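Predicted coordinates and the sequence they were generated for:
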Amino acid sequence: MKKHNPSLVVDSSYPDLVINVGEVTLGEGNRKKLQKTQRDQEKEKVARAACALLNSGGGVIRMEMANSDEHPVEMGLDLEESLRTLTQSSDFQAFFETKQYGRCFYIFVKSWNTDFPPEDRFKPRICSLDSSLHRRFATKVLLMDSREAFNFLENKKRNAKFLGEEPSSKILRDANQNFHDSNPAHLFFQKDRLEHGEILPFPESQDVEFKQFSTEHVLVRIKEMVPKYIAAFANTKGGYLFIGVEDQSRKVLGCAEKNIKSEDLKKEIEEAINKLPHACFCQPKCQITFTVRFLNVLSKEELKRYVCVIRVVPFCGAVFSEAPRSWMVKDGEVCCLTTEEWVDMMTNTDPELQKLSEDFESQLSLSSRPPRSSPVYSKKSLEHKEDLQRLLFSVSSEDLQFTPESLLEELCSEHEGLEELIKKQMHPFSRGILILSRSWAVDLNLQEKQEVICDALLVTQNSPPILYTILREQDADGQLYCTRTAFTLKQKLVNMGGYTGKLCVMAKVLHLSPESNAESFEGSDSLIKYPKSYDLADTKQMEALLQSLVIVLLSFKSFLSDQLGCEILNLLTVQQYEIISKNLRKTPELFIHGLPGSGKTIVAMKIMEKIKNTMGCEINKILYVCENQPLRDLIGNKGICQAVTRKAFMKRNSNFENIQHIVIDEAQNFRTEDGDWYEKAKAITQRGKGSRGILWIFLDYFQTSHIYHSGLPDLQDQYPREELIRVVRNANKIAKYLQEIMHKVRENPPRNIPSESLNIFSEAEWSRDVPGNLKFLKYNNMENIVYKITKKCHSLLDDGYSCKDIAVICNTVDDVQEYKSKLESALRKRKRSRSREESNLLVIEDASAIMGNHIVLDSVRRFSGLERNIVFGIIPMTAQPAFSYSLMLCLASRARKQLYIFIPSEEMTNSASF
């Protein structure tokens, strides 16, 4: 973002984006009386505000009427036309509605979205006042509108990808050669001189332009003209701009050297072209290719003259005459997008999941999204947003629902008079749902306010959504809290949840007086009265809004985001969401038993975010403890906590004085060799005066990888306890294999595992209809394993997978060292590469580089808690028999999609081959 607009002020006192543009003359007659300059200035600031709101989730433009009319007036045709042009829609009310209250005039702006009819193929991702992209058409230079610009950029991006295997230098060289061969002006470009008055034997065309300027205006006109003409030639098929030739007659007149020196003109031209913003979709990034030449003009006069010719080669990307004029609200200011931001947003499309598309289904596509949304996917075997909405926020066609009922009962038992207050407020509403929370602010990743009893979101028919904040007593900051929370909710429903309808969220504060149990409320309905179209008209609209709410509440940044290089959101399961929704103050300690692949680490990350907002603490007061370094690094890099291993946690000189809250992950693999980690964690979280810190412990006894005491309390003392029984990570065949191993673990539990803890297996829920692959591979020696892994890796990479999809897991760290050099040597013999990106030598790294584009090779213990799409497992079934099945389970559960297990030939029970 750059250069905010000081004439546009974002008013933060409303639960919506409200931009105050100041005084504007309204009424058709009044506007016609204005001077053109003033009329254009007013039109510009209104259009900028509208553009910013369209691109930022919608909102309201507020203006003061500059004229003195005492009666309501219309906005003015020129203002309305500028807004129609902005959206390129014939239906003004599709995105805008207007209302006048006294001398205040409001324009209600719906968020821009690309949810157009299917036949409308080219839909710009964002709105712009001016694309600043020009093209040649016959002898004209035309400015592309937003849709033309979107189409143009899509084609450029597609062509760049198609030509991606060719070196960019070769592409430019071929384009240059074809450009020269086909252009009749090239012969004259190569000359040294022309005759004064000579008629050039070729006319203006798509790739030829003639210009003749009066002497005193050359530099001024050059600065005005060069950006548009050079950009237009570069964006079309290249061309020649002749300066010093009349356009109608084609007569050579030239420019006088005494009036402007050729070297000065060349400097101005080169500076103007080199300043042009441009976007390139190639690697490495390309530059605008042009040549400036001066041809002497021979004349009977003694004055020295010349013709300046600028040759422009077709550009592989897009060249702009200036930065695009597109606006967005960021950090409370109306800011202009940079060229790079504008191009990224215009060309942003759904990621190509390629092989992953068999596993994931789109819940929110960029093809029908508001500008700021991210794509949302769910596993095919899991509930869609529609299913989740019906499970969590069902809307009855007959009466008003209250959810969650358990929270309502709990709150009403704690606060006398609360039930009567809620019923009184809900009396006018008959259909819809009231969703209660101890803090909607925390649910939206904002800070909790201690004085709040609860928040409640009402989604009901014939009304906009209403957010109620119920306070214990009057509080000067109560309205600010409610307004801020309602504002954030509205923004997230659109920009995160992808809601495309007209939307506002009203904010209302209620007070519950503990002395009298009487209602006391502060009028907090917005001073802005929204049009009736902002009411939810029926069950269909309510459910659409609630499905967006599901995305807001249940989405989390997928690990696929790092793999694909763009933000992708996944959805929690109902089980995961219910655990995250727990009241932390009433559940300061919790043991979460989760089956392999049930999302324990995801829940751990989400709960740390909630701790920060509920407890009002900084991330340096939250500690994440796990057993292995790679998992520690992965979580530590998320910026939500401090992260250490158990060994580091138990060091005597470790400084945890600031720590108040602790989350422990993969606790089944902890040991007491360095001391009692559980007692230390309890002591830290309980040392605060007047308040107790959070201690949540995640574990899975099935994946225990040692035979020592874990340090966990006895099973009966692990209370309260929750279970995650929905396995969501693995493909069908892998999941079926996990069930077989877990059955064996249950039948033959290691002595350090409480056998009753394994009863969770009988409650397990398994994903279905997720394709994948499982193969058992016999081997005779290490060379045989290396050969088969290398061969399969080559095949996978050629099929479209990348190095970041693949992991090779061994039994011990010593095994890793043995295999590393042999695998690296074998992989480097690969003769061809899948893409230019992987033309360098393939690299093998340990699990600390899990997010990099490397094949990971590490031990099963160090890979605990991590995952990849494709896993090769090298663990003999005879290794450490006391927990060999648990070790195999830990390995197998790391594979999302394909699992290849190497077993000695003499133990092979299920043969398969590549």
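Received the coordinates, thanks.

going forward, measure contacts between C-alpha atoms and count neighbours the same way
Fine.

Residue 671 contacts residue 705, doesn't it?
No - counting by CA atoms under 8 Å, residue 671 does not reach residue 705; the two are 10.6 Å apart.

The two: which is more packed in?
residue 705 (24 against 20; other CA atoms under 10 Å).

How about the more buried one: what's its closest non-neighbour residue?
Leaving aside its sequence neighbours, residue 705 sits nearest to residue 887 (CA to CA, 6 or more residues apart in numbering; 5.5 Å).

who's in contact with that neighbour?
Shown in contact with residue 887 (CA atoms under 8 Å, 6 or more residues apart in numbering): 703, 704, 705, 860.

Output these in TSV; the columns should cover distance to residue 361 and secondary structure.
Below are those laid out as TSV (distance: CA to CA, whole Å; DSSP: H, G, I helix; E, B strand; the rest coil):
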residue	distance to residue 361	secondary structure
703	29	helix
704	33	coil
705	34	coil
860	30	coil
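
if we take these, which one ends up nearest to residue 191?
Closest approach to residue 191 among those (CA to CA): residue 860, at 72.2 Å.

Structure two is appended below for comparative analysis:
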Amino acid sequence: MELDNIQVIENDYADLVLDAGAANFGEHYRKTMKGRTKEECYNIIRSACALLNSGGGIITVKVLNEGYNYDIHGIGSDIENGLHNLQSCAAVKSSFNFIQQDGRMLIFVQSWSNGDGNNNEKLPRLCAIKSNAYQRADSSSYQMSPLEFENFITRKTKAAGRSDSIEKDSDLSIEPLHKKPKIEPIESTVFKSREFQFGDTLNFNESMYVEFKDFSGKNDARRIKEALPKYISAFANTNGGYLLIGVTNTRKVVGCGHCIEDPQYFEKLISTTVEKLNTVHICNTQKIINYSINVARVLNKSEQHGFLIILYVEPFCCVVFADKPDCWKIENDQIKRVEPREWTEIILATDPDIEKLCSSFQKELSVTAAPMGCKTVYSLKDAECLNELQRKLFPVEFHSSSEISIIPDNLHKELLKEYPNLENLLPKMKGVRGRGVLIFSRSWAVDIGRAKHQDVVCDALLLATENAPRLYTVGKRESDEVFKYSKDTAFSIKQKLVNPGGYTGKLCVIPKILWYSKGQSVEGSSTSTMELGNMQEAKRRLEVRYPKDYTFLNITALLIALTIVLLNFRSFLSDQLGCEFLNLLTLEQFQILHSKHDIEKCKKLFVHGLPGTGKTIIARQLIERIINTFQCKKAEVLYICENAPLARFMRQKTNCTCVTRKTFMSENFPKVKHVIVDEAQNFRLESGDWYEKAESIRTAEVTHPNGAGVFWIFMDYFQMSHFFSTGLPRIQDQDPREELTTGVRNGKEIHKIVHLNMEQILLSECDQEKRKFLTKLYKEANCGHSFPGKVEKSKMTPENIAKHIRVKIKQYLDTGYTTEQMAILCSTQEECKKYRDLLQCELKRLNVYAYLDEAESAFGDHTTENIVTLNSIRRFSGLEKPIVFGINPLPHPDQQVLTPNILVCLASRAMTQLHLLFEN
């Protein structure tokens, strides 16, 4: 049966909309309304700044002047100049579109990008109306632009990292930092004088180190108060200097503050001003702004004629702001001002220099050419690069004769089986000009980290040439909530494509809704626009048609951005290196999570992952999908592993309950609906049948009246480190089952050690079915990259092992590694305790400490920066470090058959450097 008159409910826009109030536009409307014009203009410019820094959006302004026509009158030089000051002239032309509609001016704002503009000009990391950071040049104080501030703060950063003074930079016309000015007349005479005569002429001029201000007229106290932050900031940020208030530019002493009787008024005013100034430190000190003041009386003959204020400001170690930067962003749907520290950090932001430390990565997205909110993205070096991942994930040829391709094919077919009449909705989804791809998902919201709506059948994202992107949402029944879901999801997709995806072109995602109910589409009604708190007064429907510019897409760049959106995760190394960056899932990992297995249908799955294939990464991503798909609370999702260190790690990285198997068996979890088990090969039955308990929890009718919960088990029999029963079903009973065979963690030399010992494990396996399965995995095992890594094998006495570790750690520290990137692993906890004392004696020479366990004292007041993890190989299961020292990695003499298992467990923990240290 074909459906007729299918109604597509078009929302027309899904974007961040700021209401900038009302304004008069055009040049000739400005002459009689200067006061109001300034406020109107600032509201528009502030909104533009916030949207530029937050992924773009739309500004709506009510037009006050009758008879205004944008095509005739333009927007006016004040607004035009304000936008010009936010960006370069070339960038303004390409970043803003203006459309007059229904008594309003709509200003479409493109996301800010600090890459090269149309004229190959360098742009700062973010845009701002004012920096409010000042500096001296010749005899003037000037406000630094964001680019000037970037040069300034970079120079300060270099100075903070060196004990010797910095030589004069060629691109800055200022003296070397921290060089105290030598102005003899001020220091020897003027600064010490307590009285001056009205009309005295000073015997020195204004310079980089001296500023004269008159302020002898009306409102002088107010003018002094307003000027102080600017000049204190300028002198402190340059090389210090003197501000003399009550002197004309011809050096005549005229006094100031004629209505003030007590000179302490000025001392208190300056003290209060200094205390309120914003300072940002980029060095290891927390110095304050130092200054000296002399408030001298000015006498006209013998009568009081005000004061001469002489303020000396010392050079400041880092940055002094006269006020917070006039820079704005959107946070939690509100316009917020960027704080000075955040401003400085963003301006200084560069890609983390991890290539030297971790040669296993290659850069895919750089923050130096991406929107403000982006993080650096790295993939595995010489593995499938971002372009290759994009082509495999979205195999679309836009130059082919085909029009709209549908992917993924398996999900599309599954949806048609469940909802047969979905086929009749496809013509509406594909009914556009141009070529492109229609990407189906049960919920695009879940794919980008948002909650699924239960009344939504599916979403389909259309990316096609000559069209703005569209998100089709198929709803089960007419609902304002579905309408809002579609709009919010479309907006979130757009924001994700910008940050973290890095797409820099003009972009919108238009939501369109199809109602699906018993084989017929249902006409829907529009609903109110998404409210943005106090920023948006209008609650009525805002009809918006995007400018034609928004249909000129770079589809390939858009698909690359979408690939980053879907595959990115925060690298585990971010905490160790002290800088946040993103890694990408491999195609194999992504397919298990997204393409092959839909957790709404595949509730139970056994995942066998060879060493270093990223099982824990998938487990973490899985937890997030479960929470968003089923809208779970923390207590409803349970992660179980064998060892406490891994449970602690996952507790920090996920929003679910994380426990060890022992805790799981000793406590009750009445609210749990979904269970994820990790490192299951090392589970035991000593406390009871954990598998049976997990199964009973996730299938309990009281918590799952409509079906069982998710139960995924991750394991690797090659890393099994005991002979006891695991409680897992037999291999032949583990169905459905998936395998991960592409190694992503370990360098090639380390992977060879792992693979060699896997072969030894097969020789000792007695279970025929299990051996057959493991042999298949062994043959399919491969290293997914080409970075070599290093392996060192040595035999020596325990004392020499400790000395050797100390020497190597020093070498690593000298080349830029941190102790956070290292682990020392022994066969057992008893071995750890034995070596702890030996290691402490050696490592204390480096001010480094071997930390055995969190329950142990953290060695007094020493910070974690000086601590190297010391643990047993078994307890470190599931974790990783770039550098691993393995001490005597041998099992108990009664368990020699487990030697290759122990070596696999140990070697697979090391990413780039593995040291195998055996006792003589």
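Sure thing, it's come through. Only a predicted model underlies this, so the values are computations on that prediction, with no experimental measurement involved.

Run the chain-centre distance for stretch 416-423 of the second structure.
For stretch 416-423 of the second structure, the separation from the chain centroid amounts to 39 Å (computed by CA atoms, centre = their mean, to the nearest Å).

List the contacts of that stretch.
For stretch 416-423 of the second structure, contacts defined as CA under 8 Å, 6+ apart pick out 415, 516, 519, 520.

Which one of those residues sits in the busiest neighbourhood?
residue 516 (23 neighbours).

Go ahead and confirm that one touches residue 474.
Yes - Residue 516 of the second structure lies in contact with residue 474 (CA under 8 Å); the separation is 6.3 Å.

Spit out the contact partners of whichever residue in the second structure pairs up with residue 210 of the first structure.
Aligned by TM-score structural alignment, residue 210 of the first structure pairs with residue 212 of the second structure. Applying CA under 8 Å, 6+ apart to residue 212 of the second structure gives the contacts 206, 243, 244, 245, 246, 247, 248, 249, 251.

Can you give me every residue that contacts the fifth one?
Put plainly, it is residue 246 of the second structure. So residue 246 of the second structure contacts 212, 213, 214, 215, 216, 253, 254, 255, 256, 307, 308, 309 (CA under 8 Å, 6+ apart).

Out of these, name the ones that lie in strands.
212, 213, 307, 308, 309 (DSSP state E).

CSV for these, including distance to residue 848 of the second structure?
What follows is these, written out as CSV (distance: CA to CA, whole Å):
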residue, distance to residue 848 of the second structure
212, 54
213, 55
307, 58
308, 56
309, 53
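
Now the two most distant members of those.
Greatest spatial distance among those (CA to CA): 212 and 307, at 13.7 Å.

mind checking the SS state of the spatially closest residue to residue 322 of the second structure that is not a sequence neighbour?
Computed as CA to CA, 6+ apart, the closest residue to residue 322 of the second structure that is not its neighbour in sequence is residue 229, at 4.6 Å. Using DSSP: H, G, I helix; E, B strand; the rest coil, the structure places residue 229 of the second structure in helix.

any idea how far residue 229 of the second structure is from residue 265 of the second structure?
17 Å (CA to CA, to the nearest Å).

got it, and residue 408 of the second structure?
74 Å.

just residue 272 of the second structure next, same as before
According to CA to CA, residue 272 of the second structure and residue 265 of the second structure sit 11 Å apart.

Compare the two (neighbour count), which wins?
residue 265 (14 against 11).

coming back round to it: in the first structure, which of the contacts of residue 246 of the second structure still touch?
Among these, the contacts conserved in the first structure (both residues aligned by TM-score structural alignment, their matches' CA atoms under 8 Å) are 212, 213, 214, 215, 253, 254, 255, 256, 307, 308, 309.

In contact with the spatially most central residue of the second structure: list those residues for me.
The centroid of the second structure falls nearest to residue 375 when counting by CA atoms, centre = their mean (5.0 Å). For residue 375 of the second structure, the contact set (CA under 8 Å, 6+ apart) comprises 365, 366, 367, 499, 500, 580, 581, 582.

Give the burial count for residue 851 of the second structure, as a bare number.
23.

Over to residue 695 of the second structure?
Residue 695 of the second structure has 17 nearby residues by other CA under 10 Å.

how far out from the middle of the chain is whichever strand or helix holds it?
Take DSSP states H and E as the rule and residue 695 of the second structure turns out to sit in helix 690-698. Mean-position distance between helix 690-698 of the second structure and its chain equals 37 Å (CA atoms, centre = their mean).

corresponding residue for residue 691 of the second structure in the first structure?
Residue 691 of the second structure maps onto residue 678 in the first structure, by TM-score structural alignment.

can I assume that match is in contact with residue 714?
No - Residue 678 of the first structure is beyond contact range of residue 714, at 11.7 Å (criterion: CA under 8 Å).

didn't the residue nearest to residue 322 of the second structure look like it was pressed against residue 277?
Yes - with contact defined as CA under 8 Å, residue 229 of the second structure counts as touching residue 277 (7.1 Å).

quick one: which of the contacts of stretch 416-423 of the second structure is nearest residue 668 of the second structure?
residue 415 (37.8 Å).

contacting residues for residue 594 of the first structure?
Counting by CA under 8 Å, 6+ apart, residue 594 of the first structure makes contact with 600, 698, 699, 700, 723, 724, 725.

redo that, cut-off 7 Å
Counting by CA atoms under 7 Å, 6 or more residues apart in numbering, residue 594 of the first structure touches 600, 699, 700, 723, 724, 725.

thinking again about what came up before, JSON lines please, covering the contacts of residue 887 of the first structure and showing distance to residue 2 of the first structure.
Listed next are those as JSON lines, based on distance: CA to CA, whole Å:
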{"residue": "703", "distance to residue 2 of the first structure": "51"}
{"residue": "704", "distance to residue 2 of the first structure": "53"}
{"residue": "705", "distance to residue 2 of the first structure": "53"}
{"residue": "860", "distance to residue 2 of the first structure": "48"}
